[in-house]
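Peer 1: Predicted model and sequence follow; I will ask about them next.
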Amino acid sequence: MKKILGTFTSILVAGALLSGCAAEESDGSVLKIGTDDTYPPFEFRDEANKLVGFEVDLAREIGEELGMEVEFVSTSWAGIFNGLNSKSYDVIMSATSITPSRLESYIFTDPHMTNGQVIVTRKGEASLTSPEELKGLQVGVQLETTADIAATKYNETTDFEILRFDEVIQTFSAMKAGHVDVIVADYAVAIDYVNKDPESYQLTEVMLTNEPIAITIRKEDTALRDKLNGALDSLREDGTLSDLSVKWLGDDYTTDIDTELNVAE
């Protein structure tokens, strides 16, 4: 899911088992995870301001497998890759899509969630069947995400207006208020919003890209990647990964993942 490189803006340390300064490197017993905590159902704050979500639970399960404490470093999406580069945390878990351009700068674990950019419309409106039907519409996306990239790419050949928002929740609020006609968003995010509010939103059959989600790691940290892959393998085998998907998304989107990238860049 998500997202392209941006400019570092702010880092706020928050979450479970919080200790020390975000700028310090891990000593090996703590796995520091950078995340944008405004992205349900992957990572977000509940009514009690507790960090929750699919990847939050997954990170804690990974910590259990590796015998490591998990520390979440909450940061805005725009600066999340710069935070990894500056070693403010060890990895990114923030619904991050694997893309060819990111593979030039980072390594990834094996994907743990299927994903692609899809189109969401208001409930009761005619469902779109092709990207060309975006013509003349106002299309909401989260700024500097792969949804933004995909919409921008299709905008080169189809004339529509792109409205960009800082947070994905703002795109859905804008559509409910009548300010945008459709939304381009990550598949899992779209499913979550449709499931929670089926009277307001509906999912179309248009899949613009295929970009599975994985944990992002600095290129030199191959040993950490291998450890994380081992933990993920164990969680797949014992059913934990699929159980978490069902818990947060209502179905299993963690098996039979199409790893062939089809990304608009």
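Peer 2: Cool, got the structure.
Peer 1: contacts and neighbour counts: CA atoms only from here.
Peer 2: OK.
Peer 1: Show me what counts as buried in the helix or strand hosting residue 229.
Peer 2: Following DSSP states H and E, one finds residue 229 within helix 222-237. By neighbour count on 16 or more other CA atoms under 10 Å, the buried set for helix 222-237 is 224-225, 228-232, 235-236.
Peer 1: Let's have those residues in CSV, adding distance to residue 147.
Peer 2: Putting these into CSV (distance: CA to CA, whole Å) gives the following:
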residue, distance to residue 147
224, 29
225, 26
228, 27
229, 27
230, 30
231, 29
232, 26
235, 29
236, 28
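Peer 1: Which one of the residues you listed is nearest to residue 200?
Peer 2: Residue 200 has its nearest neighbour among the buried residues of helix 222-237 in residue 236, at 33.9 Å by CA to CA.
Peer 1: Name the SS class of residue 198, please.
Peer 2: Under DSSP: H, G, I helix; E, B strand; the rest coil, the three-state class of residue 198 is coil.
Peer 1: ok, second structure coming up, stack it against the first:
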Amino acid sequence: MRRKQILVMALIIAVVMLAGCSGSSPDDTVYKIATDTTFAPFEFQDSSGNYVGIDIEILEAISEDQGFKYELNPLGFNAAVAALESNQSDAVIAGMSITEKRELVYDFSAPYYDSGVVMAVSASNEAIKKYEDLDGKKVAVKVGTEGATFAESIQDTYDFELVYFDESPFMYEDVITGNSVACFEDYPVMGYGISQGNGLKMVTEMEKGSSYGFAVLKDKNTELLEMFNTGLVNIKENGKYKEIIDKYISVE
């Protein structure tokens, strides 16, 4: 009788231990992934308040392909980066340009989109058509973007003043109201905005910029980064990636 009780107890302990192990399985991991709030067509809210866009759909497609779970945290670009650096988020996908400076702090995925920079002015502005026309005037940029980096690189050459904004819509409004005469923005973002009637027009050819990447803190969440890279290859091969891009960016 005693032997039977011992066997029953051993079985119970084994079941409890197994349940405990299954609770810590990687399959139950929910990654916290931060993103921007207004960077259409990569991330923005639709009429129902849901976050949509290229980044959102690429992440969703890759998570389905690789079988991982995530919680999306739309924080704004600067807040998203701060959350990553303070370990409050596991990764960032927010139209984030891969640069040498950032690669000192983050590990990036393979590029998922190649971008560039353009200058835009109010749709009614006929005076600003080239960089030389910016002399002595105010130019709007969004903090942390490729557009801001490019504008800073030519600021001394063309002698203009920079005005910084945290969100693209505020930057556009500053140009439309005439406080700034122009802004610099990522080409696909500006192209999408113009197609949606943002009141601006592009006046320069696209300057080649950096590619966008999915970022994790350096030497952390390597398994998530590997899954993103593998999934990116898969959705490009099965046509899902092209379907997402074509949905948001017109192919001429």
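Peer 2: Right, received. Where do you want to start? Note that the coordinates shown come from a computational prediction; the quantities given were computed from them, not determined experimentally.
Peer 1: just to revisit the earlier point, which outside residues touch the helix holding residue 229 of the first structure?
Peer 2: 61-62, 65-66, 107-110, 112, 217, 241-242 (CA atoms under 8 Å, 6 or more residues apart in numbering).
Peer 1: Next: stretch 41-48 of the first structure.
Peer 2: By CA under 8 Å, 6+ apart, stretch 41-48 of the first structure touches 35-38, 51-56, 94-95, 188-189, 192, 248-249.
Peer 1: Now do the strands in the stretch 101-250 of the second structure.
Peer 2: Ranges of strands within the stretch 101-250 of the second structure are 106-108, 113-122, 138-142, 161-165, 182-186, 200-202, 207-212, 215-217, based on DSSP state E, counting those that start in this stretch.
Peer 1: Show residues contacting the fifth one.
Peer 2: Spelled out, it's strand 182-186 of the second structure. Counting by CA under 8 Å, 6+ apart, 115-122, 128, 138-142, 145-148, 150-151, 171-172, 175 sit against strand 182-186 of the second structure.
Peer 1: Same question for the longest one.
Peer 2: By CA under 8 Å, 6+ apart, the list of residues contacting strand 113-122 of the second structure from outside reads 128, 146-147, 150, 175-176, 178, 181-188, 190, 199-213.
Peer 1: in it, what's buried?
Peer 2: 115-122.
Peer 1: picking that back up, can you tell me which of the buried residues of helix 222-237 of the first structure is nearest residue 155 of the first structure?
Peer 2: Among the buried residues of helix 222-237 of the first structure, residue 225 lies closest to residue 155 of the first structure (CA to CA), at 36.3 Å.
Peer 1: wait, what's in contact with the closest residue to residue 134 of the second structure other than its chain neighbours?
Peer 2: Closest residue to residue 134 of the second structure apart from its sequence neighbours, by CA to CA, 6 or more residues apart in numbering: residue 160 at 5.8 Å. Shown in contact with residue 160 of the second structure (CA under 8 Å, 6+ apart): 134-139.
Peer 1: Same question for residue 80 of the second structure.
Peer 2: Contact analysis of residue 80 of the second structure by CA under 8 Å, 6+ apart lists 34-36, 73-74, 89, 92.
Peer 1: can you put those residues in CSV and add distance to residue 44 of the second structure, secondary structure and neighbour count?
Peer 2: Output for those, formatted as CSV (distance: CA to CA, whole Å; DSSP: H, G, I helix; E, B strand; the rest coil; neighbours: other CA atoms under 10 Å):
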residue, distance to residue 44 of the second structure, secondary structure, neighbour count
34, 13, strand, 27
35, 10, strand, 29
36, 8, coil, 26
73, 12, strand, 17
74, 9, strand, 21
89, 19, coil, 22
92, 15, strand, 27
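Peer 1: What separation do you get for residue 171 of the first structure and residue 249 of the first structure?
Peer 2: Residue 171 of the first structure sits 20 Å away from residue 249 of the first structure, going by CA to CA, to the nearest Å.
Peer 1: more neighbours, these two?
Peer 2: Neighbours were tallied for residue 171 of the first structure and for residue 249 using other CA atoms under 10 Å; the higher tally belongs to residue 171 (25 against 21).
Peer 1: Assess the claim that that one and residue 141 are in contact.
Peer 2: Yes - using CA atoms under 8 Å, residue 171 of the first structure makes contact with residue 141 at a distance of 6.2 Å.
Peer 1: what sits in contact with each of the two?
Peer 2: 164-165, 183.
Peer 1: In those residues, which residue is surrounded by the most others?
Peer 2: Using other CA under 10 Å as the neighbour test, those are led by residue 183, with 29 neighbours.
Peer 1: Relative to residue 176 of the first structure, how far out is that one?
Peer 2: For residue 183 of the first structure relative to residue 176 of the first structure (CA to CA), the value is 11 Å.
Peer 1: now the first structure: which of the contacts of residue 80 of the second structure match?
Peer 2: Shared with the first structure under both residues aligned by TM-score structural alignment, their matches' CA atoms under 8 Å, the contacts from these are 34-36, 92.
Peer 1: Include distance to residue 11 of the second structure when you put these into a markdown table, please.
Peer 2: Shown next, in a markdown table, are those (distance: CA to CA, whole Å):
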| residue | distance to residue 11 of the second structure |
| --- | --- |
| 34 | 43 |
| 35 | 47 |
| 36 | 50 |
| 92 | 44 |
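Peer 1: Mind putting the buried residues of strand 113-122 of the second structure into CSV with distance to residue 8 of the second structure?
Peer 2: Shown next, in CSV, are those (distance: CA to CA, whole Å):
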residue, distance to residue 8 of the second structure
115, 64
116, 67
117, 69
118, 72
119, 75
120, 75
121, 78
122, 78
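Peer 1: could you pull out the helices for the first structure?
Peer 2: Secondary structure of the first structure (DSSP state H): helices at 54-66, 80-85, 100-103, 146-155, 168-176, 187-196, 222-237, 240-249.
Peer 1: export these to a markdown table and tack on distance to residue 13 of the first structure?
Peer 2: Formatted as a markdown table, those follow (distance: least, CA to CA, whole Å):
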| stretch | distance to residue 13 of the first structure |
| --- | --- |
| helix 54-66 | 15 |
| helix 80-85 | 12 |
| helix 100-103 | 25 |
| helix 146-155 | 25 |
| helix 168-176 | 21 |
| helix 187-196 | 24 |
| helix 222-237 | 22 |
| helix 240-249 | 24 |
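Peer 1: so which of the ones you listed comes closest to residue 27 of the first structure?
Peer 2: Closest to residue 27 of the first structure of the helices of the first structure is helix 222-237 (CA to CA; 12.7 Å).
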